[in-house]
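A.B. asks: everything below, folded, please.
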Amino acid sequence: MYDVSWANPNGDPMDENKPRVDEETGINIVTDVRLKRTVRDTLMELGHEVFLREERTEDGNRKTKEDIMAYYDNDPKKVLERCVDIRLFGGTFAIKGDDQNAFSLTGPVQFKFGTSLHRVKVELIKGTSIMPSAADKRQGTFTEVYVVPYSLLAFYGVANEKAAEATHLTEDDLDAMFKALWVGHKAGTDVITRSKFGHEPRLLVDIVYKPDALTHIGELNKLVAFRSEKADEAIRDISEGVLDLSGLAEKVAKYKDKIEKVRVLVSDRVRVAPAVEAVFAEIPVEPFPWSDET
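C.D. replies: Below you'll find the model as predicted:
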């Protein structure tokens, strides 16, 4: 979970780049692609190699997938060995010179769309720029940006151990992804642009199931709620409500025999009820190995 203050968490390019909102419910939506972009960019900043990256040719054009694939000698094995994002999220690529051989892997890590825990209101902020446009060199141009004053967003994902065998995903890869999720929404370059600045990570939960468990809880984002005395659209800060984990606690109690351990990180500004220890009673709770770094 992370929140956004006076920013655009995920603009829709087909609708004036407005924040994505479900017209029926007023719920803010962020796509899984947007989340993965933040993870990839942050992984690169943390020193990991990723395949889906932006590179440009000498004349300034963006390199294609095929261009980058050539960098790995069109060898899928080299891509898997070196690129953590493909081991995490999979990918499909055509291999140059071999029209019959496509490189396709289902990613073991998948996320549902993120949704806000409350209704949001989209605001249009207008302004002016001191820099004139080419059409009118006498005065600056008008600017406008669509933002949400506040949105607390919850994502749910799964890491499938069977698909992980095909991509050679490791525990170290998963730890790197979790770190990128937290750091990416706190200090990553990806969220310090004008439209994105204002992100903060609030809660990260990793439920690790026992090796023989043939199930998982699922829909974790639907088991949490944000309780506030304010009307949804009037909420402006995480301190104006309580993160209600009672639904998660009830579900965890039914699955506790199938859970090996849980790893949790909570922002110090979040009020949680019941306490994390109560939510995961009788289950080992550990910090993430990098928690102290952040």
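A.B. asks: make it CA atoms for all contacts and neighbour counts henceforth
C.D. replies: OK.
A.B. asks: what is the burial count for F113?
C.D. replies: Residues contacting F113 under the criterion other C-alpha atoms under 10 Å number 17.
A.B. asks: what sits against it?
C.D. replies: By C-alpha atoms under 8 Å, 6 or more residues apart in numbering, F113 lies in contact with 29-32, 155-156.
A.B. asks: what's the answer for E161, then?
C.D. replies: P108.
A.B. asks: related to what we said a few turns ago, columns secondary structure, distance to V109 and neighbour count on top of the contacts of F113, output as TSV?
C.D. replies: Listed next are the contacts of F113 as TSV, based on DSSP: H, G, I helix; E, B strand; the rest coil; distance: C-alpha to C-alpha, whole Å; neighbours: other C-alpha atoms under 10 Å:
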residue	secondary structure	distance to V109	neighbour count
I29	strand	20	20
V30	strand	17	23
T31	coil	15	18
D32	helix	11	16
F155	coil	13	21
Y156	coil	11	18
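A.B. asks: adding distance to L245, write these out as TSV.
C.D. replies: Shown next, in TSV, are these (distance: C-alpha to C-alpha, whole Å):
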residue	distance to L245
I29	21
V30	22
T31	24
D32	23
F155	15
Y156	14
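A.B. asks: would you do the same for the sequence below? I want to compare the two.
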Amino acid sequence: MTINNGELLFVKSVKDGIPNRDPLQDSDVRRIFPEEDGRISLTDVSIKRDVRDYVIDAEPKGGKDKKNHIFVQEVFNEKGSLLGRGSLAKLIAEKVEKEQQARDDMKSVLLEHSFDVRTFGIVYSVRPKFNLTGPVQFGWAHSMHPVDSQYVQGTVVLPSKDTKESGIVDNEKGKTQGTIWTSYIVPFAVFCMPGVINAKNAEHTNMTIEDQELLLKGLWQGTLHRQARGRGQQQPLFLIHIEYSDPFFRIGYIEDLISLEPGDKVWRGNGKKPTSLNDIELNINPLLDALEENKGKIERCRIWVNNQLNIIGDISKYKQELW
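C.D. replies: Take a look at the predicted model:
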């Protein structure tokens, strides 16, 4: 079986944290829309990191056939230095015992043994250089409603250094107390991220059906897996994968065919923004209408949904069991 052209739409929520901070804004939320718009955003890099980290742990040592190693990741050498592209590629070649082949043809080794190279593509700037456009391309994830971030602070009980037994000099007084921390958080937000799968690019990277299924599972379970205090409590809510029988067609901009209820008039009118899943419903009727209108060009459509999310629309013919 070969990969079909397809579209993805992934919706997730976060409570009490920021999944993807903006270093240019004191680690506050990322805002690519005007301030008055109110929406915040996550980069596609953040979403891919969730998938990659999931695969690293779900497929130890590259999986049983050693095909699911991850190329783009943080790895340090024995001196504590971060490995670059060339060293990361050589590390994979060593793990699959293909160092000799890699000297002449690193591209083939990575395509055979690296999940993220086959799926997301690669820019390999080490001689001999090569690059491949990934079959899977994500857009930015934007919140589906206006969001206010809050600036908070607290204290850590532990001092940063031990108190000297011989006494404390003036410039060390602060080290005898707990440190103060500050951070931005988002009380609650729901994000929607679109994506496409290009069948022709999949041929060039040797992406397989198994890679596609691992990607979908990684989006869902990777969101649950990659948790950290600053990133907040995250939950996958809704995932749709549309596969097309017509290689030159796609519905396009399917993120515009879903919406959160009760909508902007309520959130901007009284200033009360949603604070939990109990405050919202996901209306997907326009998307379901588009699926019906274009069913002659669609090979298959699958939908995964969190049972905590209230859906407006009948998804029974597309609904899948969660992993």
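A.B. asks: can you give me the TM-score here?
C.D. replies: After superposition, the two chains reach a TM-score of 0.89 (TM-score structural alignment, normalised by the length of structure 1), with 276 aligned residues with a C-alpha RMSD of 1.7 Å.
A.B. asks: follow-up on the earlier one: with the contacts of F113 of structure 1 in mind, which one is nearest to P76 of structure 1?
C.D. replies: Ranked by distance to P76 of structure 1 (C-alpha to C-alpha), the contacts of F113 of structure 1 are led by D32 at 24.2 Å.
A.B. asks: show me what that closest one lines up with in structure 2.
C.D. replies: Residue pairing (TM-score structural alignment): D32 of structure 1 is matched to D44 of structure 2.
A.B. asks: okay, the residue nearest to that match when sequence neighbours are not counted and D37 of structure 2: tell me how far apart.
C.D. replies: Spatially, and ignoring its direct neighbours in sequence, D44 of structure 2 is nearest to W140 (5.2 Å; C-alpha to C-alpha, 6 or more residues apart in numbering). Plainly put, W140 of structure 2 is 16 Å away from D37 of structure 2 if you go by C-alpha to C-alpha, to the nearest Å.
A.B. asks: do the same with E59 of structure 2
C.D. replies: 41 Å.
A.B. asks: give me the more crowded residue out of these two.
C.D. replies: Using other C-alpha under 10 Å, the more surrounded residue of E59 of structure 2 and D37 is E59, with 17 against 13.
A.B. asks: mind listing what the more buried one touches?
C.D. replies: Under the contact definition (C-alpha under 8 Å, 6+ apart), the residues listed for E59 of structure 2 are 68-69.
A.B. asks: show me what S108 of structure 2 aligns to in structure 1.
C.D. replies: Under TM-score structural alignment, S108 of structure 2 pairs with K77 in structure 1.
A.B. asks: contact partners for its match?
C.D. replies: For K77 of structure 1, counting by C-alpha under 8 Å, 6+ apart, there are no contacting residues.
A.B. asks: in which helix or strand would I find the residue lying closest to M106 of structure 2 once chain neighbours are set aside?
C.D. replies: Leaving aside its sequence neighbours, M106 of structure 2 sits nearest to A89 (C-alpha to C-alpha, 6+ apart; 7.5 Å). A89 of structure 2 belongs to helix 85-95 when elements are defined using DSSP states H and E.
A.B. asks: kindly report the same for V147 of structure 1.
C.D. replies: Assessed by DSSP H and E, V147 of structure 1 sits inside strand 140-154.
A.B. asks: give me the mean distance between the next helix or strand after that strand and structure 2.
C.D. replies: Next along the chain after strand 140-154 of structure 1, taking DSSP H and E as the criterion, comes strand 157-159. Its aligned residues in structure 2 lie a mean 0.4 Å from strand 157-159 of structure 1 after superposition (mean C-alpha distance after the TM-score superposition for structure 1).
A.B. asks: picking up where we left off before, which residue lines up with the residue nearest to D44 of structure 2 in structure 1?
C.D. replies: By TM-score structural alignment, W140 of structure 2 lines up with F113.
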